[in-house]
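In: One predicted model, sequence on top.
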Amino acid sequence: MLTLAEVPDPVPGPGETLVDVEAAGLNFADIERLKGSYLPPELPFIPGSEIVGRTVDGRRVLAFAARAYATKALVKDAVEIPEELPAGAALALLVQGLTAWHLVRTAARIAPGESVVVNAAAGGVGHLAVQLAKEFGAGRVIGTASTAEKRDLVLGLGAHAAIDGAADDYAERVIEANGGAPVDVVLDAVGGPVFDAALYALAPFGRLITYGTSGGTNPAPLDPGLLSERNIAVGGYWLGAHLRLPGSTAAAALTELIELTTSGQLRPMTGGEYELGQAGLALADLAARRTVGKIILRN
């Protein structure tokens, strides 16, 4: 239902900057917005929330922006990025990169030497979480993925082991991949039976952090007795709510992610590029999981 239309240029308000959009990033949240299942929009509606672009004074910036599927957009807090950083790689660092950074640093508080499992490790957040967990000192990083091809990709990102992420015998496979010992941390975006199985892969005082439910909601309420019996903790993370908190550390985290990427220590996966007028096709391909890595709309 998306069509390309001519609309007036946005007018900056207090604290806003007009940016010529070089590229806009696509996210699954954009699909949910258009379906009306997540923060239903008022029509007419221009989707998107992240851009790489250039300010009037010539700075190349990365920023969150409402109405991002456009040639011009308004931003408030922008981070300057180097010319050599590809737009797709830069855009992978916003929603996915910041989520992965905070999963490792803020939500799970991974300590040096701890063992970490990243479910859906070939995904947009997962592939970055694998690399960041290792970069920030995890002793052993295990990634789960659904196919042999994806598991090879996860190993290529630096994971010590890659295993099938199916719920059946999940805990046994995780423990085997960790040398016969339960793990300290599981980062989970799958939910459902995988979430339940992951509880039994945790070592005492281990942490399970949930940040998505791509595999469905949990079949039964979480039993508090199970947590105390096993001395484990369950937490959650959502970047959107975090960014609304006063004193957000997003700018500092994003600066570190950019530095790690430009130095080659972090490798965001980039996928296809579509023209702005192909936004509907791009979202359809994303929804059908026909893409790998960050996909963008290019002006």
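Out: Everything's here; your move. If you're wondering where the values come from, they're calculated on a predicted model, not measured in any experiment. Numbers count the residues shown, from 1 in each chain.

In: going forward, measure contacts between C-alpha atoms and count neighbours the same way
Out: Fine.

In: Over to the residue nearest the centre of the chain. Which of the three states is it?
Out: For the chain, the residue nearest the mean C-alpha position is Gln96 (2.4 Å; Cα atoms, centre = their mean). Here Gln96 is recorded as helix under DSSP: H, G, I helix; E, B strand; the rest coil.

In: For the stretch 1-150 of the chain, just list every one of the helices.
Out: For the stretch 1-150 of the chain, the helices defined by DSSP state H, counting those that start in this stretch occupy 28-35, 87-91, 98-102, 126-135, 148-156.

In: picking up where we left off before, residues touching the residue nearest to the centre of the chain, list them.
Out: 124-125, 128 (Cα atoms under 8 Å, 6 or more residues apart in numbering).

In: Any of those buried? List them.
Out: Neighbour counting over these (16 or more other Cα atoms under 10 Å) leaves 124-125, 128 as the buried ones.

In: for those, which one is nearest Ile51?
Out: Lowest distance from Ile51 to the buried ones among the contacts of Gln96 (Cα to Cα) belongs to Gly124, with 16.8 Å.

In: How much space separates the closest one from Glu80?
Out: As judged by Cα to Cα, to the nearest Å, Gly124 and Glu80 stand 23 Å apart.

In: for Arg244, same thing?
Out: 21 Å.

In: Settle this for me: Thr270 is touching His127, isn't it.
Out: No: the pair Thr270 / His127 is not scored as a contact, 11.2 Å apart, by Cα atoms under 8 Å.

In: okay, the helices of the stretch 1-150 of the chain in TSV with distance to Asp168 next?
Out: Shown next, in TSV, are the helices of the stretch 1-150 of the chain (distance: least, Cα to Cα, whole Å):
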stretch	distance to Asp168
helix 28-35	27
helix 87-91	35
helix 98-102	26
helix 126-135	21
helix 148-156	17
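
In: okay, now the one to match up with it:
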Amino acid sequence: MRAIQITEFGGPEVLNEVDLPDPVAGPGELLVDVSRAGLNYADTHQAENSYLSKMELPLVPGGEVVGTAGGRRVVGLTNFGGYAEKAVVPEATAFDVPEGVDDLTALSMVVQGATAWLLLRKSAHLEAGESVVVHAAAGGVGSLAVQLAKKWGAGRVIATASTEDKRQLALDLGADVAVDSTAENMTDVLREANGGRRVDIVLDMTGGAVTDQSIAALAPFGRLAFYGMASREQPTPVEPGRLLVHSTAIAGMWLPHAFRLPGGVVHRAMGELFDLVLAGELRAVPGGEYGLSEVRRAHEDLRARRTTGKLVLDPSR
């Protein structure tokens, strides 16, 4: 089968197209004929071995696929192996795709959609009327989080994005206001965007100064849900005593941990997300399709923050 393999860690240059034997599914696993694989910012960390779970070489990267397995159409998560014509997916992280949901939308829901759901429901515990800041609002998670926050009763959704086109997309998706993510002082920008008031919730995957300044913008009992570090810059360590100043909270969220929760939380999230899609109340934003031969360009685009919405990989070309 055609696949992308890396034999040394690094940037886009380490992604090489190769021919490999088909993988073999074991007990409790599905062998999926991949129609599309998801491209995520986390994949760039996987390629350089800076992700939360450490990788071993040689490695076929990619953590999400959609396709067919034994007559079923499924979308699923795999630790690695997604950038290929065939992939093995654990049954526990596979979801049947309802009729009427296309490949891109299915892939958008399984990582980005579930992440947005969990951030708002479990990490930030959104309550009706609260203000919600969505950083990188034109991205895969951000574009869905804007829509979900608005649907679930947020009083004011404040989007941040780096270009006018991205800010307009966030507004089109339901954000009440969109501000420049490259602003020098994000604390002042967020408070101004919220009518001079501190904000209740921030969804942050940036890191560095943006995280520091977002924490400083939180209202009493405000919450920052942290789920990535696209800037590759660590925020300033927060002493617990600083949280008392405004009774604020900081939560981290990594999707794999959600599968350990009792009650099938991720399956419940996926069911709700697919229902919203089928009802026309939630839409995925297409961000571009790449062939296997274009995977280096895809990673370059991701790292340069040139993308919006959901990116997918077509293993057939």
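Out: Structure's in. What do you need? Worth saying up front: this structure is predicted, and the values here are computed from it rather than measured.

In: TM-score for the pair, please.
Out: The TM-score (TM-score structural alignment, normalised by the length of the first structure) is 0.91; 297 aligned residues with a Cα RMSD of 2.0 Å.

In: now the angle between helix 140-151 and the longest strand out of those in the second structure, please.
Out: Longest strand in the second structure, counting residues (DSSP state E): strand 29-39. Strand 29-39 of the second structure runs at 90 degrees relative to helix 140-151, counting by axes from the mean of the first three to the mean of the last three Cα atoms, to 10 degrees.

In: Where in the first structure does strand 29-39 of the second structure fall?
Out: Using TM-score structural alignment, strand 29-39 of the second structure corresponds to residues 16-26 of the first structure.

In: To Ala65 of the first structure, which of the helices of the stretch 1-150 of the first structure lies closest?
Out: The closest of these to Ala65 of the first structure is helix 87-91. By Cα to Cα, the value is 11.9 Å.

In: whereabouts in the second structure does that closest one align?
Out: Mapped onto the second structure using TM-score structural alignment, helix 87-91 of the first structure spans residues 103-107.

In: Between Thr270 and His127 of the first structure, point out the one with more neighbours.
Out: For Thr270 of the first structure versus His127, neighbours defined as other Cα atoms under 10 Å are more numerous around His127 (28 against 20).

In: quick one: what's aligned to that one in the second structure?
Out: Residue correspondence to the second structure (TM-score structural alignment): His127 of the first structure is matched to Ser143.

In: For that match, which non-adjacent residue is spatially closest?
Out: Take Ser143 of the second structure and drop its neighbours on the chain: the residue closest to it by Cα to Cα, 6 or more residues apart in numbering is Ala137, 5.2 Å away.

In: What about that neighbour, how many residues nearby?
Out: Residues near Ala137 of the second structure, counting by other Cα under 10 Å: 32.

In: ditto for His246 of the second structure
Out: Neighbours around His246 of the second structure, by other Cα under 10 Å: 15.

In: Look up how far Gly206 of the first structure lies from the corresponding residue of the first structure for it.
Out: With TM-score structural alignment as the criterion, the equivalent of His246 of the second structure in the first structure is Arg230. Counting by Cα to Cα, the gap from Arg230 of the first structure to Gly206 of the first structure is 9 Å.

In: so the top helix by length along the first structure matches what in the second structure?
Out: Longest helix in the first structure, counting residues (DSSP state H): helix 250-262. Aligned using TM-score structural alignment, helix 250-262 of the first structure spans residues 266-278 in the second structure.

In: Please state the offset of the matching stretch from the chain centre?
Out: 16 Å (Cα atoms, centre = their mean, to the nearest Å).

In: Can you point out the buried residues in stretch 269-277 of the first structure?
Out: Residues 269-270, 273-274, 276-277 are the ones in stretch 269-277 of the first structure that count as buried (16+ other Cα under 10 Å).

In: Columns secondary structure and distance to Gly53 of the first structure on top of those, output as TSV?
Out: Formatted as TSV, those follow (DSSP: H, G, I helix; E, B strand; the rest coil; distance: Cα to Cα, whole Å):
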residue	secondary structure	distance to Gly53 of the first structure
Met269	coil	20
Thr270	strand	18
Glu273	strand	16
Tyr274	strand	16
Leu276	helix	14
Gly277	helix	18
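
In: can you list the residues you listed in TSV and add distance to Arg54 of the first structure?
Out: TSV is the format used below for these (distance: Cα to Cα, whole Å):
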residue	distance to Arg54 of the first structure
Met269	23
Thr270	21
Glu273	19
Tyr274	19
Leu276	17
Gly277	20
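
In: Next, the buried residues of stretch 63-83 of the first structure.
Out: Neighbour-count burial for stretch 63-83 of the first structure [16+ other Cα under 10 Å]: 63-75, 77-81.

In: which residues are in contact with stretch 72-91 of the second structure?
Out: Against stretch 72-91 of the second structure from outside (Cα under 8 Å, 6+ apart): 1-4, 22-25, 28-35, 37-38, 59-68, 93-97, 106-107, 110, 292, 313, 315-316.

In: Chain neighbours aside, what residue packs nearest to the aligned residue in the first structure for Asn16 of the second structure?
Out: Aligned by TM-score structural alignment, Asn16 of the second structure pairs with Thr3 of the first structure. Spatially, and ignoring its direct neighbours in sequence, Thr3 of the first structure is nearest to Gly277 (7.1 Å; Cα to Cα, 6+ apart).
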